[in-house]
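J.: What shape does this take:
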Amino acid sequence: MEVIFYTRNRCPLCVDAKLILQHLQKEHSFQIIERDIETSDEWTEKYGLMIPVVEINGEVVQYGMIDPLTIEEKLNHL
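T.: Prediction:
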């Protein structure tokens, strides 16, 4: 399974969110696909005010302040 993680440089919330995802990887089998929104005008327009963004199976599960319980709940129901 893949978890898409939209991020950008100089984003403290993104650093925290990545650590949460890496911690959850220890209990759930998934690959983190990191996408820097500054490499795509489309991603910047879509997610510029939302980052970090966690997407699972094409669904935005959470953005901004990432809560490990919300992400884990989604992973448990796949």
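
J.: Going by C-alpha atoms from here, please, whenever you check contacts or count neighbours.
T.: Will do.

J.: State the three-state secondary structure for the residue nearest in space to the middle of the chain.
T.: Geometric centre of the chain, nearest residue: residue 54, 2.6 Å, by Cα atoms, centre = their mean. When classified by DSSP: H, G, I helix; E, B strand; the rest coil, residue 54 comes out as strand.

J.: Just give the nearest non-adjacent residue to it, would you?
T.: Among residues not flanking residue 54 along the chain, residue 5 sits closest, at 4.9 Å (Cα to Cα, 6 or more residues apart in numbering).

J.: hang on, that neighbour packs against residue 30?
T.: No - between residue 5 and residue 30 there is no contact under Cα atoms under 8 Å: 11.9 Å.

J.: Could you also give me the structure for this next sequence, so I can compare it with the first?
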Amino acid sequence: MKPKMTFYTKPNCKLCDDAKALLETYQLMYSFDIEEHNIEEDDELLEKYFLTIPVIKYHDQEINAEELNPETLDTFLKENLSD
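T.: Below is the predicted model of the structure:
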């Protein structure tokens, strides 16, 4: 079973679209599944992530919009998915 990255997003979010494309690029290298959640469909998620989406989460580790770029995502994935 592949590891699963949780991706918090919302519609009409350019940063989210860019982050998803970047995440999908790394998906080919690191072999993981992406579980996407629209924060607008869940009040708790909306309250928690409204100001920080897109957010990528693996277990209890998160990377948000402020931190997200190719280098930090690569490091995040290496640290969390390396055997």
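
J.: Quick TM-score on the pair, please.
T.: The TM-score (TM-score structural alignment, normalised by the length of structure 1) is 0.91; 77 aligned residues with a Cα RMSD of 1.1 Å.

J.: quick one on the thing from earlier: show me what the residue nearest to the centre of structure 1 lines up with in structure 2.
T.: Residue pairing (TM-score structural alignment): residue 54 of structure 1 is matched to residue 56 of structure 2.

J.: most residues in a single helix of structure 1, which one?
T.: For structure 1, the helix with the greatest residue count under DSSP state H is helix 12-25.

J.: matching residues in structure 2 for that helix?
T.: Mapping helix 12-25 of structure 1 onto structure 2 (TM-score structural alignment) gives residues 14-27.

J.: who's in contact with the residue nearest to the centre of structure 1?
T.: 3, 4, 5, 6, 60, 61, 62, 63 (Cα atoms under 8 Å, 6 or more residues apart in numbering).

J.: Could you tell me which of the residues you listed belong to strands?
T.: 3, 4, 5, 6, 60, 61, 62, 63 (DSSP state E).

J.: Turn those into a markdown table, columns for distance to residue 69 of structure 1 and neighbour count.
T.: Shown next, in a markdown table, are these (distance: Cα to Cα, whole Å; neighbours: other Cα atoms under 10 Å):
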| residue | distance to residue 69 of structure 1 | neighbour count |
| --- | --- | --- |
| 3 | 15 | 20 |
| 4 | 17 | 19 |
| 5 | 17 | 24 |
| 6 | 19 | 24 |
| 60 | 15 | 13 |
| 61 | 11 | 15 |
| 62 | 11 | 18 |
| 63 | 13 | 20 |
